[in-house]
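# Provided below are the primary sequence and the corresponding predicted coordinates.
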Amino acid sequence: MAKVRTKDIIEKFNMELLSGEEGVNRPIITSDISRPGLEIAGYFEYYPAERLQLLGKTELSFFEKLNPSERVSRMEKLCTDITPGIIVTRNMEVPAELIEAAEHESVPVMRSDLKTTRLSSHLTNFLESKLAPTTAVHGVLVDVYGIGVLITGKSGVGKSETALELVKRGHRLVADDCVEIRQEDLGTLVGNSPELIEHLLEIRGLGIINVMTLFGAGAVRSHKRISLIINLEIWDQKKSYDRLGLDEEKMKIIDTEITKLTVPVRPGRNLAVIIEVAAMNFRLKRMGVNAAEQFTSRLADVIEEGDQEDM
């Protein structure tokens, strides 16, 4: 099923459809935009027909200088059975040759009042967001002090209860149980909740609660960039857990690696406070302040001083 069709572009950017109404359901498979200047000049060797085509002032002013047969030929080659649409910018007059060729191949011809460069930028951002690689992860996504924290762990470990405590402490819920993740750019993962369970939290013993209804609009948000993953697991006495924080574990989602912390769960541990501190410490590390490295450095200095005194 296509993620984006030409009709979505028309609705999103309030464009005027002038021709090719039969083709408004054509899929858009790439976020790349083409300005077919070379093609209008006659060079179709590498014509990217599968892209949206933008005709601005430069392209149309050159087109007007062509003779009648060239004008017809260029527009016929521009309109193919896989072209999702041709957009004329700046509310300029659309050539009759384009309308005729587009009707023949059912290529939607649209008109926008935006400047070509600005429209190209808006279209690219919109398409990259819609066509970004996506996946779904079982967990809870919370905005803690501006840091998108993805809480993972086995079912029943206490993810939702921890998220509820974080919401009570003033942080914001993004998604519970299922987190839809899209890679908007290399190194950038954005998570959101499926529409069906948006703003809902499942607490065993209570059932499903609506966080926005209970705590207000300030307790939720629709999406958040994921910066930190905290994996909750039942405390295992035989396992050795990191006590300094020098080793940084990573978890790969799609093509992006995210810092991952493993927090053991046992009675008496306040997980909400631990996650708050983890988020603040993560921010400090990004600012260049690493408490574990500073401690290790001071410890090495003390040991070195002790060795010198023994001599």
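Sure, I can see it.

# drop to CA atoms for contacts and neighbour counts, all remaining ones
OK.

# give the buried residues for the longest strand belonging to the chain.
Longest strand in the chain by number of residues, with DSSP state E as the criterion: strand 223-234. By 16 or more other Cα atoms under 10 Å, the buried positions in strand 223-234 come out as 223, 224, 225, 226, 227, 228, 229, 230, 231, 232, 233.

# do you know how far the nearest residue to residue 99 once chain neighbours are set aside is from residue 281?
Nearest non-adjacent residue to residue 99, counting by Cα to Cα, 6 or more residues apart in numbering: residue 19, 6.1 Å away. According to Cα to Cα, to the nearest Å, residue 19 stands 57 Å off from residue 281.

# kindly report the same for residue 220.
Residue 220 is 23 Å from residue 281, by Cα to Cα.

# so between those two, which is more surrounded?
residue 220 (21 against 15; other Cα atoms under 10 Å).

# the more buried one is in contact with residue 198, isn't it?
No: counting by Cα atoms under 8 Å, residue 220 stays clear of residue 198, with 9.2 Å between them.

# got any residues that touch both of the two?
Contact with both residue 220 and residue 198 is made by residues residue 174, according to Cα atoms under 8 Å, 6 or more residues apart in numbering.

# so what's the residue nearest to residue 99 up against?
Counting by Cα under 8 Å, 6+ apart, residue 19 has contacts 99, 102, 103, 106, 107, 108, 109, 110.

# list the buried residues for the host helix or strand of the second one?
Secondary structure here is read from DSSP states H and E; on that basis residue 102 sits in helix 96-105. By neighbour count on 16+ other Cα under 10 Å, the buried set for helix 96-105 is 97, 98, 99, 100, 101, 102, 103, 105.

# try it against this one:
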Amino acid sequence: MASVAGNDLADSVTVADLVENIRLDVIYGDDLLDDREISTSDISRPGLELTGYFNYYPAKRVQLLGITETSFAKGMSHDELLSVMRQMCQPETPAFVISTQLEPPEELLQAAKENQIPILGTKMTTSRVLSNMTNYLEGQLAERQSLHGVLVDIYGVGVLITGDSGVGKSETALELVKRGHRLIADDRVEVYQQDEQTLVGAAPAILAHLLEIRGIGIIDVMNLFGAGAVRSETDIELIVHLEAWSADKRFDRLGNGDETQKIFDVEIPKISIPVKTGRNLAIIIEAAAMNFRARSMGYDATKVFDQNLNRLIQQNSNKKSK
């Protein structure tokens, strides 16, 4: 599999995708879902618009109506509400979503039918469906970067294994899968930034569950090891860079290095591991993931070693002074 790196444009999302992934009900417009595209992850709650203020109406957003909006609409006259709903039903408006299993106003149904805009419903509260739709759309519409490497879930830690071609990344991933860990992506990892502190990695659809081993070819990890051996995506929390052993290269021996790699706006901790004949890379990377997890929970073996060393130095100093 050829390696690819660079930035990819975000994929488009249709209303049909939104319905399927958020599990929304279709009140009107079953045949319109595939043709309506969503281009922004922002969701609009049209409060001011119901009062007739359309100077800054975000027509390209999904329009979400909850208890507040529908209650306000009930106090409006038929002609006034129909006029507002017709202004809200713009050609670029993807869909309307009605939360909390509420009935959509008849005026909205009429205006939506006139302009061929789907109306969706859900049992979820307004806050819940807003959060679910935002998270889904941000993940789908975020800018993506393709990185050369292998992404594995090790004890719940997303580890991105990088290194030159032929250094043994895929073979190491295979050994990790055999040890009970889960493969996310081999060779090419699609990365996007979920928020200010979180990077998410996934496999391109064409490479999902596949692993290339030199001398064997491409193997299907899910077919060979079962569904528990793969994941569709995971947060990237640690980068392990494999480097060919060199006597001139200095590697961190005590674990007190603070090397990081910046991807988008997120700094990810990075460690470099020398590759040398006889080293079991899978076990070393497994230990690195466990050590990272321990440090994130407050235990730092390097600090413990420093404390023990300082204590020993102090004891020896006290003995000499007596």
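Now that the structure is in, tell me what you want to look at. This structure is a prediction, so every number in the text was calculated from the model and none was measured.

# how alike are these chains, TM-score-wise?
For this chain pair, the superposition-based TM-score is 0.89 by TM-score structural alignment, normalised by the length of the first structure; 311 aligned residues with a Cα RMSD of 2.5 Å.

# now check the first structure for the residue matching residue 193 of the second structure.
Residue 193 of the second structure maps onto residue 183 in the first structure, with residues paired by TM-score structural alignment.

# count of residues packed around residue 289 of the first structure?
Residue 289 of the first structure, neighbours per other Cα under 10 Å, totals 13.

# what of residue 136 of the second structure?
16.

# try residue 39 of the second structure
Neighbours around residue 39 of the second structure, by other Cα under 10 Å: 19.

# and the helices in the first structure?
6-12, 37-40, 57-63, 68-78, 96-105, 116-131, 159-168, 211-215, 271-286, 291-310 (DSSP state H).

# now do the first one: everything it contacts.
This means helix 6-12 of the first structure. 15-17, 23-28, 84-85, 108, 110.

# how about the residue nearest the centre of the first structure, what does it touch?
In the first structure, the C-alpha nearest the mean C-alpha coordinate belongs to residue 184, at 3.4 Å (Cα atoms, centre = their mean). With contacts defined as Cα under 8 Å, 6+ apart, the neighbours of residue 184 of the first structure are 128, 129, 132, 133, 190.

# save those residues as TSV, and put in distance to residue 6 of the first structure too.
Listed next are the contacts of residue 184 of the first structure as TSV, based on distance: Cα to Cα, whole Å:
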residue	distance to residue 6 of the first structure
128	15
129	15
132	17
133	20
190	25
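
# compare those and tell me which is most surrounded.
That'd be residue 190 among the contacts of residue 184 of the first structure, by other Cα under 10 Å, with 19 neighbours.

# pretty sure that residue sits against residue 226.
Yes: the criterion here is Cα under 8 Å, and residue 190 of the first structure meets it with residue 226 at 5.8 Å.

# what about residue 85 of the second structure, distance to residue 252 of the second structure?
Counting by Cα to Cα, the gap from residue 85 of the second structure to residue 252 of the second structure is 64 Å.

# cool, residue 261 of the second structure as well?
16 Å.

# now distance to residue 146 of the first structure too, for the buried residues of strand 223-234 of the first structure, in JSON lines please.
Formatted as JSON lines, the buried residues of strand 223-234 of the first structure follow (distance: Cα to Cα, whole Å):
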{"residue": "223", "distance to residue 146 of the first structure": "12"}
{"residue": "224", "distance to residue 146 of the first structure": "9"}
{"residue": "225", "distance to residue 146 of the first structure": "9"}
{"residue": "226", "distance to residue 146 of the first structure": "10"}
{"residue": "227", "distance to residue 146 of the first structure": "10"}
{"residue": "228", "distance to residue 146 of the first structure": "11"}
{"residue": "229", "distance to residue 146 of the first structure": "14"}
{"residue": "230", "distance to residue 146 of the first structure": "15"}
{"residue": "231", "distance to residue 146 of the first structure": "19"}
{"residue": "232", "distance to residue 146 of the first structure": "21"}
{"residue": "233", "distance to residue 146 of the first structure": "24"}
